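Trainee: What follows is a predicted protein model with its sequence.
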Amino acid sequence: MSSKVVAKVSLSDLQGPDVPPVASITDVKYLSSYNWIESPKPTIAVPGSPPLWAAPKLPQRVNKDSGLIYIAQNAARHPDSPLEPLFRAIYVTDPSFDIRPIDIVTDRNNIRKLLSFVDPTVARNGLEEFTINIEVTKNTAIFSRDETETQDIIGPNEFKGFGHEFEKACTINKIVGSTGHHRIISYRFGGLNVIVRHETDGYVGATAGPSSSARKAQSPSDLTSVFDSLSLSPTNTNLGTTTKGSKLIVQRDGQAVPLSSTLEIKTRVSHKPLEIREVAAQIWVSQTPKLVRAYHQRGVFKVPTVEDITPQIKKWEQDKQVHLRKLALLMRRIVNVVKNCRESVTLRYDRRENKLILTEVPRKKMLPQDLYLKWDDASYTRTAAGAGVKQEVKA
């Protein structure tokens, strides 16, 4: 079967009665997390841990970034199935997780690209051409990043800022051999159940345990996150396991860190203040509550502070409702299109036409075969309303 165009979407299509009245993120839940481990074979540690924020109390000089930089680490380390670590981590954390009510599984980057189509002002360099590969299983659309390059090498004579070196200087790695921490959350947006994977720069450690009243209010899972985040000595409790048909090695290591502790780190020269609107889209998609805006003069950084920017991001969401409602409609339409296709779909932004072009393309499956069985697992049951009888939920 050759490829064929199945739909084209322009901005003018994203209007009318189908646009939802409100498009906000609700019901945010942490599902799982993992760290990539430096190893000859693709290896992740679950739940892993972000680096701990530990900035010095005095100004410091930081070297410029150099060497290997990941653009899309999941694809760079596991090109056979960049999305497999997301699913493996979820099922290690919760073996009974029911994937079937989920409408979209995606990386944060894909939602940011779709938002840039609706509102080019949210992208740093404006709207650029991009590609997203999409596959449907039952009622779930899986969005996979498609990048020209998955990593970069910064040469000794190149200058691309201080961001990575600053992160190293101001955080403590909690997982031996870690090369990056990824988190997986779920939420409701525009009538859709969405799972989002994103990289996290760090977290703020708890300075004290919860009060007795807070302990009473917290669920057991919340308490686990709090107590785990207080642990200072993560240890590797598993040399790693693999699943038949997969090359990915999964270790159990680290502690779950609550979403409320996570942060994003941004660096900038002192004479160019970083405004919230420049980073709001990225932070909104992942619902990261904290931000560090680190300013420097020729690599000498002032003492940075951690800001809770939840109110600013909420206001940004309110101010951007016109665009976010269109984003919600766009995501729904994409899901509806791909559900009616027999093959996988490539979504591509064509600058010349200024449209999103969806093309049906034969492609190898995105996940190992055993993971697709999660959509057919008859062990998931619900209690029939008012009857007290268990019945299977049909996919």
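Mentor: Happy to help now that I have it.
Trainee: use CA for all of it now, contacts and neighbours both
Mentor: Noted.
Trainee: Now residue 153. Nearest residue, chain neighbours left out?
Mentor: residue 68 (4.6 Å; Cα to Cα, 6 or more residues apart in numbering).
Trainee: give me the number of residues near that neighbour?
Mentor: When counting by other Cα atoms under 10 Å, one arrives at 11 neighbours for residue 68.
Trainee: what do you get for residue 272?
Mentor: Using other Cα under 10 Å, residue 272 is surrounded by 9 other residues.
Trainee: The residue nearest to residue 153 belongs to a strand, doesn't it?
Mentor: Yes - in this structure, residue 68 lies within a strand as judged by DSSP: H, G, I helix; E, B strand; the rest coil.
Trainee: can I assume residue 135 is in contact with residue 344?
Mentor: Yes - Residue 135 lies in contact with residue 344 (Cα atoms under 8 Å); the separation is 4.8 Å.
Trainee: Find the residues that touch each one of those two.
Mentor: residue 338 (Cα atoms under 8 Å, 6 or more residues apart in numbering).
Trainee: how about residue 99, what does it touch?
Mentor: Residues in contact with residue 99, defined by Cα under 8 Å, 6+ apart, are 374-375.
Trainee: ranges for the strands of the stretch 1-150 of the chain?
Mentor: Read by DSSP state E, counting those that start in this stretch, the stretch 1-150 of the chain holds these strands, from start to end of the chain: 4-9, 25-37, 43-48, 52-53, 60-61, 67-70, 104-107, 131-137, 140-146.
Trainee: Those into a markdown table, with extra columns for distance to residue 246?
Mentor: Converted to a markdown table, those look like this (distance: least, Cα to Cα, whole Å):
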| stretch | distance to residue 246 |
| --- | --- |
| strand 4-9 | 31 |
| strand 25-37 | 16 |
| strand 43-48 | 11 |
| strand 52-53 | 31 |
| strand 60-61 | 44 |
| strand 67-70 | 23 |
| strand 104-107 | 20 |
| strand 131-137 | 19 |
| strand 140-146 | 18 |
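Trainee: Below is structure B, check it against A:
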Amino acid sequence: MSFVPVRGYGNRRGGWRTGIRRPPIANDQVTVTPAPPFGNVLERISVADLQKTSEEHRELAVIRNAVAVTSFNWVRTAKNDKPTTVIPGIPPRWTPSTGVQQLHEDQGDFYRDRNAAQYPQHPMEPTVIAGIHSDPHLAQNIDIVACSSTLGNLLRFVRNQDKSFRIIVELIDNTLFLIRRENSPTELIQGVRGYGHTFPQAYTTWDPSIKKSTSHQRLLRYNFGGLQLLVRFEADGYLVTPENETTNSSKSSIKSPQTGVETLSESFKTAEVEGEDDTKTQVPANDELNVQYAGKPVSQDRIFDLKTRSLWKKNQDLLSEEIPRLWIAQINHFITAYHEKGKFSPEDIVVQEVKEDVAKWERNQNGVLAQLAALLHVIIAKSKEEKKFELSRNEGGDLEVRRLLGDAGEALSEVVRKQWIRSSEVILKDNKEDDVEGVKEEILVWDDGQTDYTACSDECRYCGTCTY
């Protein structure tokens, strides 16, 4: 497979995601991929049903103890080579221009689901591999593994927003996997237009050590609704930390399967990332995915989300539309770049610290978020009866629990499934309390010391028609 770095934009989405560019397709050649067949409806869930049971979840309907577990970059490969990830990678750095820039409109074709397009057999598997490389006990006490797209769709449902979606649900050991489902792993976004690709190409920079990167994926662990979640999202980039700014992440480390616990930095100061060209080290994965080890961790509180908009929209409240998505991915910074027919001026690029805005939204939306927590508990309960099924919704309708037909595939390959189950096992040394504590300390990974992120972001359905 060959992957070329192109960043995506579509309709209302207004942001960017690195995508895979292919030769342009004329409008009369575009075909719509048929949807996979639907199984029989087993149950229907309404928002009214959730309202009745949500009260018991109100107190815990907040995101707490958010920790960045690991990250990885997708990178370009030569034709017919295996898909390749680099752990932990680095997001692109914000490098704004000091003058006015006239950019060309976006061109090219872009996949709707980047992770599925690059690894269609098991879209969540590269995330699990990266996570286990960083924490060999990753699966302990994890209730749900999801991406910000699947969580975003469930949140839209409880908020009564019109949006169709499909999610594959699979129980592995004691953990529920929520897998985004499109009509095809290589389905294209239609109607791509604007400057959401070309702007980040001009205003962000990949580090030399991962210059062939096409996207940066991050994995968060946090508590919500009395559940432990692992959530993957795609980061637009990171802001450089001022020289006089420090962080509280002196215990941060990432585990390499070849070298044990290898400390990559004494803190998550992005200054330590800049200008370094780390040697890539091969690490084992599976037969279908090539995994390399390079880059430097970047603190979650430096990550930003980026949108582009026409200048005439500058007085509109764009942030309120984006906050639910930011909440899911716990992102602190939001950049809006306004333009006039592709002309971007420094005074029209707004960089915001949005942590307090997202915290306020979380407080105000407590009732809705309690319904989301109730829904997650309902899905978990259903998985005790059906180990594997599908959630689907048509615009404005109830959430349908459907039987999953045989062509849906598995969340993880057999090799990685065994690794996941093994990572849930508790290892005790001679049953001594000190030894147990020693194990816990050894596997403490990539915790930047800030345990209450209430500012948050993306990896949504990225179809260009939603606010997530």
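Mentor: Thanks, I have it. Computed from a predicted model, the values in this text were never measured in an experiment.
Trainee: Residue 167 of the first structure: which of the strands of the stretch 1-150 of the first structure is closest?
Mentor: strand 52-53 (8.8 Å; Cα to Cα).
Trainee: Comparing the strands of the stretch 1-150 of the first structure, which comes out most buried?
Mentor: Counting by mean count of other Cα atoms under 10 Å, strand 43-48 has the highest mean neighbour count of the strands of the stretch 1-150 of the first structure, with a mean of 27.
Trainee: between that one and strand 25-37, how many degrees?
Mentor: For strand 43-48 of the first structure against strand 25-37, the angle by axes from the mean of the first three to the mean of the last three Cα atoms, to 10 degrees is 140 degrees.
Trainee: In the second structure, what range does strand 43-48 of the first structure match?
Mentor: For strand 43-48 of the first structure, the aligned range in the second structure is residues 84-89, judged by TM-score structural alignment.
Trainee: what residues does the matching stretch touch?
Mentor: Stretch 84-89 of the second structure has contacts (Cα under 8 Å, 6+ apart) with 70-77, 126, 130, 210, 216, 289-297.
Trainee: Let's see that with 6 Å instead.
Mentor: Around stretch 84-89 of the second structure, the neighbours that count as contacts under Cα atoms under 6 Å, 6 or more residues apart in numbering are 71-75, 290-295.
Trainee: And for stretch 23-31 of the first structure?
Mentor: 184-190, 324-325.
Trainee: So how do I select the buried members of the residues you listed in ChimeraX?
Mentor: Taking 16 or more other Cα atoms under 10 Å as the burial criterion, the selection of buried members of the contacts of stretch 23-31 of the first structure in ChimeraX is written as:
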select :184,185,186,187,188,189,190,324,325
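Trainee: Tell me the secondary structure at residue 216 of the first structure.
Mentor: Recorded secondary structure, residue 216 of the first structure: helix (three-state DSSP).
Trainee: Please name the residues that touch it.
Mentor: Contact criterion Cα under 6 Å, 6+ apart gives no residues in contact with residue 216 of the first structure.
Trainee: Roughly how far does it sit from residue 200 of the first structure?
Mentor: Applying Cα to Cα, to the nearest Å, the value for residue 216 of the first structure to residue 200 of the first structure is 29 Å.
Trainee: Residue 29 of the first structure now?
Mentor: Computed with Cα to Cα, the distance linking residue 29 of the first structure and residue 200 of the first structure is 15 Å.
Trainee: and what of residue 217 of the first structure?
Mentor: Between residue 217 of the first structure and residue 200 of the first structure the distance is 27 Å, computed by Cα to Cα.
Trainee: Compare those two (neighbour count), which wins?
Mentor: Here residue 217 of the first structure and residue 200 are set side by side on neighbour count (other Cα under 10 Å), and the busier one is residue 200, at 20 against 11.
Trainee: which one's the longest helix in the second structure?
Mentor: Longest helix in the second structure by number of residues (criterion: DSSP state H): helix 366-383.
Trainee: residues in the first structure aligned with that helix?
Mentor: The counterpart of helix 366-383 of the second structure in the first structure, counting by TM-score structural alignment, spans residues 321-338.
Trainee: got the buried residues for the matching stretch?
Mentor: Buried residues in stretch 321-338 of the first structure, defined by neighbour count with 16+ other Cα under 10 Å: 322-335, 338.
Trainee: mean shift of that stretch relative to the second structure?
Mentor: Taking mean Cα distance after the TM-score superposition for the first structure, the mean distance separating stretch 321-338 of the first structure from the aligned residues in the second structure is 1.0 Å.
Trainee: Mind listing residues that contact that stretch?
Mentor: Applying Cα under 6 Å, 6+ apart, the contact partners of stretch 321-338 of the first structure are 14, 19-20, 23, 115, 190.
Trainee: Wait, residue 83 of the second structure touches residue 291, no?
Mentor: No - applying Cα atoms under 6 Å, one finds residue 83 of the second structure not in contact with residue 291, separated by 8.6 Å.
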